[in-house]
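Participant: Take this sequence and fold it.
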Amino acid sequence: MKKNISILVFLLCVFGLSAQNAKDILDKANLAYNKAGGITASFTVNTEDVKGKTVYSQDGKAYLKGNKFKIDVPDGITWFDGKTQWVYAKGSDEVNVSNPTGEELAGVSPSVLLSLYKTGFKLNYKGEKKEKTKTVYIVEMIPLGKKTEFSKMIVTIDKATNIFTSVSTYGKDGVDNHLIINKIQTGVNLADNIFIFNKKEYPGVEVIDLR
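Facilitator: Have a look, this model is predicted:
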């Protein structure tokens, strides 16, 4: 009986430590992002089907500062100034303007993504691994609600800088998305107008106000 109790206590300690480590790691990553100031990053997004075959891949660049962002990919550009969002499909003749909800921002906003773990997720620390010259932490986030479109999220975080290096979501429909940060620079001086659509730079584009 004592042996069984000892094993149970050991397991509880191990799993409790795992969850605590996962939250601590994400807390540090969130703090590092908030202290980073302006950020520029180049990234790749790979979409895979249920068999693990890449069906779509695109490179892009992100400009980030607090809750503001500009995301530029081959298909289009998204600006968000902390309240208003502009979405422009490249080659089209219109840009859509909206005041997105927190749920709508979760899929595109880095600051919202970095806060997701605080509620509604079971966190699992999955250890460390080498990524080229970096050692990264691996954290698994499993949503507790049934309404999410993905079954789990895996994030990797640079052990030396506490900055995210990748985010993977595993869709319930069998489609997985992997965001990989190729290069990142912090402490960049970014003017606030970078995060606002400038109509003068897009002559002939109609502004569709959805607010």
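
Participant: Could you use CA atoms for every contact and neighbour count after this?
Facilitator: OK.

Participant: Correct me if wrong: Ile77 contacts Ser92.
Facilitator: No. Assessed by C-alpha atoms under 8 Å, Ile77 is found out of contact with Ser92, at 11.5 Å.

Participant: The two: who's more crowded?
Facilitator: Neighbours were counted for Ile77 and for Ser92 using other C-alpha atoms under 10 Å; Ile77 has more, 19 against 11.

Participant: Overlap of the contact sets of Ile77 and Ser92?
Facilitator: Common contact partners of Ile77 and Ser92 (C-alpha atoms under 8 Å, 6 or more residues apart in numbering): none.

Participant: Alongside the first, I'd like the structure of this one:
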Amino acid sequence: MKKIVLMGILIGGVVFNGTAQSKGSLGQNDPKAKTVLDGVSKKFKTLKTVVANFVLKVEGANNSVSDSKKGTVYLKGSKYKVTMEGQEMISDNKTSWTYAKDVNEVTINNVDQNSGALTPAKLFTNFYDKDFLYRLEGESTEKGKVLQNIEMTPTDKSKNIFKVLVSVDKKNQNISKMKVFEKNGNHYTYEITNFSPNAKVDDATFTFDAKKYPGVEVVDLR
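Facilitator: Just a heads-up that it's a prediction; the model follows:
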């Protein structure tokens, strides 16, 4: 899976930015799951900013852990920044910057407001409501938290992802964990280790300042 898609899925695991809807002719969603997702959505809409730390665990087809990375997500309205080890993805909702530390290169693009791409700002608005079915799989207890587990499956069976498991902290109505299953057998687990609502986040966070990256190569595709 490409780095950008990985980080995009992560944001979906942190917050729901829209309201879960029924699928009509495509199938029937679980009303209990809808209640959970709507609760997360309602709470998020009251927040001015979010800063969340996470751990990404990558597992191969044999369930052996092949990689583990830490990262941080910053959200402010439609603006976002995702940092992982050696990677950054930034958007002020007009321009996006994707930075790769290993080659010291940043790629700049215009944000296409009509695009169906899986950006952090869009993932759980049009993407989620239009492309997935969901059902509540029950509750579990992990690290002292009661989690409500929801299984999501894409209506388009040609997608590389065939299932996503989202675990919601029942008490705080925040996303605690998200596991993505690919058809090739790979699994990606995102666990939120710290969630800070309404943290102070400057608007400068959501732009790329080349002066802070000496010698950076700029690939401007605008």
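
Participant: Mind checking the TM-score on these two?
Facilitator: The TM-score (TM-score structural alignment, normalised by the length of structure 1) is 0.84; 192 aligned residues with a C-alpha RMSD of 1.8 Å.

Participant: can you tell me what part of structure 2 stretch 60-67 of structure 1 aligns to?
Facilitator: Stretch 60-67 of structure 1 corresponds to residues 71-78 of structure 2 when matched by TM-score structural alignment.

Participant: list the buried ones in that stretch?
Facilitator: 71-76 (16 or more other C-alpha atoms under 10 Å).

Participant: From these, which land in helices?
Facilitator: Among the buried residues of stretch 71-78 of structure 2, no member falls in helices (DSSP state H).

Participant: quick one: which of those is nearest Gln28 of structure 2?
Facilitator: Nearest to Gln28 of structure 2 out of the buried residues of stretch 71-78 of structure 2 is Leu75 (C-alpha to C-alpha; 31.4 Å).

Participant: Could you verify my assumption that the closest one touches Asn53?
Facilitator: No. The pair Leu75 of structure 2 and Asn53 fails to qualify as a contact (C-alpha under 8 Å) at a distance of 11.9 Å.

Participant: what helix or strand is Ile192 of structure 2 on?
Facilitator: Per DSSP states H and E: Ile192 of structure 2 is located in strand 187-197.

Participant: Relative to structure 1, what is the average displacement of that strand?
Facilitator: Taken over the aligned residues, the distance from strand 187-197 of structure 2 to structure 1 averages 0.6 Å (mean C-alpha distance after the TM-score superposition for structure 1).

Participant: element containing Lys200 of structure 2, please.
Facilitator: Under the criterion DSSP H and E, no helix or strand holds Lys200 of structure 2.

Participant: Could you find the counterpart of it in structure 1?
Facilitator: Under TM-score structural alignment, Lys200 of structure 2 pairs with Asn189 in structure 1.

Participant: Kindly tell me how buried that match is, as a neighbour count.
Facilitator: The local packing of Asn189 of structure 1 (other C-alpha under 10 Å) involves 11 other residues.

Participant: do Thr46 of structure 2 as well
Facilitator: Thr46 of structure 2, neighbours per other C-alpha under 10 Å, totals 10.

Participant: Map it across to structure 1 for me.
Facilitator: With TM-score structural alignment as the criterion, Thr46 of structure 2 matches Lys35.

Participant: Tell me which residues of the helix ranked longest in structure 2 come out buried.
Facilitator: Counting residues, the longest helix found in structure 2 (DSSP H) is helix 31-45. Buried residues in helix 31-45 of structure 2, counted by 16+ other C-alpha under 10 Å: 33-34, 36-41, 44.

Participant: Next, the mean deviation of that helix compared to structure 1.
Facilitator: Looks like 1.4 Å for helix 31-45 of structure 2 (mean C-alpha distance after the TM-score superposition for structure 1).

Participant: can you give me the angle that helix makes with strand 187-197?
Facilitator: 50 degrees (axes from the mean of the first three to the mean of the last three C-alpha atoms, to 10 degrees).

Participant: if you skip the residues just before and after it, what's nearest to the residue mapped onto Gly215 of structure 2 from structure 1?
Facilitator: In structure 1, the residue matched to Gly215 of structure 2 (TM-score structural alignment) is Gly204. Counting by C-alpha to C-alpha, 6 or more residues apart in numbering, Gly204 of structure 1 lies nearest to Asp93, which is 6.7 Å off, once chain neighbours are set aside.

Participant: Was I right to think that neighbour contacts Val205?
Facilitator: Yes. Between Asp93 of structure 1 and Val205 there is a contact at 4.5 Å, judged by C-alpha under 8 Å.

Participant: Chain neighbours aside, what residue packs nearest to Glu206 of structure 1?
Facilitator: Per C-alpha to C-alpha, 6+ apart, closest to Glu206 of structure 1 is Glu94, 4.4 Å.

Participant: Also Lys199 of structure 1?
Facilitator: Val205 (7.4 Å).

Participant: returning to what we had before: output the contacting helices and strands for the helix or strand following the longest helix of structure 2.
Facilitator: Counting by DSSP H and E, the next helix or strand C-terminal to helix 31-45 of structure 2 is strand 50-59. When contacts are defined as 3 or more C-alpha pairs under 8 Å, 6 or more residues apart in numbering; DSSP states H and E, strand 50-59 of structure 2 packs onto strand 65-76, strand 187-197.
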